[in-house]
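Asker: Coordinates only, no sequence provided:
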């Protein structure tokens, strides 16, 4: 059965001003890239062709047309091995044009956070990610419910204001 949720590329294509992503898990389902990193393989950042993916191009194209893309990650410290890897590969996100910040979880105690990771598009539409306990996406949900969007956008903004820019966050 085909998904009724528009693709990320379609949602980003409709976006006119901003797309923000809040991530709150300390681990997601392992990928081949993560497993390679754990074996000691590293990316040659000088060879952009070897690591630049369609996602990076989509972000770059979207930023080039004037959409601000921000990602905030709430993380436990000391960070998990997965977050250590995410920090390493965030070089690609930043190169593509995303602004990325990190917030130690201990500094988020007084922020009302939603129960799920999400993307908010133009502060009017959410793509909410539902994961299983191992960090595998079970499904994505789309909502434009004004109170839910308001909660998520305000949570993102509160995290963003406290979070540490990627180039300053040390793990």
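Answerer: Received the coordinates, thanks. On a predicted model such as this, the values are computed, not experimentally measured, just so you know.
Asker: make it CA atoms for all contacts and neighbour counts henceforth
Answerer: OK.
Asker: So residue 116 is in contact with residue 130, correct?
Answerer: Yes. Residue 116 lies in contact with residue 130 (CA atoms under 8 Å); the separation is 6.5 Å.
Asker: Pick out whichever of these two has more residues nearby.
Answerer: residue 130 (17 against 14; other CA atoms under 10 Å).
Asker: you'd agree the more buried one is up against residue 137?
Answerer: Yes. With contacts counted by CA under 8 Å, residue 130 reaches residue 137, the gap being 5.8 Å.
Asker: now the strands for the protein?
Answerer: 18-23, 68-75, 99-104, 118-121, 125-131, 137-143, 164-165 (DSSP state E).
Asker: and of the ones you listed, who's closest to residue 36?
Answerer: Of all the strands of the chain, strand 137-143 sits nearest to residue 36, with 21.0 Å by CA to CA.
Asker: contacting residues for residue 143?
Answerer: Contacts here follow CA atoms under 8 Å, 6 or more residues apart in numbering; on that basis residue 143 touches 125, 126, 127, 128, 149.
Asker: Next up, a structure to set beside the first:
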């Protein structure tokens, strides 16, 4: 399993595209804890998160594509409301974000776990604790690539844009 710096390096070294499928209603991210607690108290999220996410921008300024589909079930958890409040900054920085709300209908063929697909050539299954803390990213063998490309394609085909989801 990849963790820490080793996992983080993937975002510096991928060539052209990174796709993420997110499936959890809450993530326990230590680096976000202070901001999340502030959000719960009614404080705004950090300005750079809301306006132009620097982490996403570090990839898209190099011409790289960053995309995600988040599978949710409304009503949204407090964490998802927090994450969605930051999505406009990710979108401004060039990330494509789609939403699948399972309360509006099931989507057959999607996995029940998160993954990253880099350059259509490397897939990592994400592992979390029950509370959503990151345990590590499991590199999957090449013979699983077609399966995860299908998952990505299903997710993209059924997702609505974040903007469209917000206006529904």
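Answerer: The structure has been received and is ready for your questions. The model shown is predicted, which means the values in this text are computed figures rather than measured ones.
Asker: Identify all contacting residues around stretch 94-104 of the second structure.
Answerer: Taking CA under 8 Å, 6+ apart as the rule, stretch 94-104 of the second structure contacts 56-57, 60, 65-74, 87, 91, 155-156, 158-162, 165.
Asker: mind listing what's buried in it?
Answerer: 94, 95, 96, 97, 98, 99, 100, 101 (16 or more other CA atoms under 10 Å).
Asker: how about the fourth one, what's its partner in the first structure?
Answerer: Pointing back at residue 97 of the second structure there. Under the alignment (TM-score structural alignment), residue 97 of the second structure pairs with residue 100 in the first structure.
Asker: distance of the spatially closest residue to that match that is not a sequence neighbour from residue 39 of the first structure?
Answerer: Sequence neighbours aside, residue 71 is the residue nearest to residue 100 of the first structure in space, at 4.8 Å (criterion: CA to CA, 6 or more residues apart in numbering). Distance, residue 71 of the first structure to residue 39 of the first structure, using CA to CA, to the nearest Å: 27 Å.
Asker: These two: which is more packed in?
Answerer: Taking neighbours as other CA under 10 Å, residue 71 of the first structure and residue 39 compare with residue 71 leading, 20 against 9.
Asker: which residues sit in contact with the residue of the second structure sitting at the aligned position of that one?
Answerer: Taking TM-score structural alignment, the alignment pairs residue 71 of the first structure with residue 68 from the second structure. The neighbourhood of residue 68 of the second structure, defined by CA under 8 Å, 6+ apart, consists of 19, 20, 21, 22, 95, 96, 97, 98.
Asker: Swap in 7 Å and give it another go.
Answerer: When contacts are counted by CA atoms under 7 Å, 6 or more residues apart in numbering, residue 68 of the second structure touches 19, 20, 21, 96, 97, 98.
Asker: and the gap between it and residue 117 of the second structure?
Answerer: 10 Å.
Asker: And residue 124 of the second structure, by the same measure?
Answerer: The gap separating residue 124 of the second structure from residue 117 of the second structure is 7 Å, by CA to CA.
Asker: Right, I'll leave it there.
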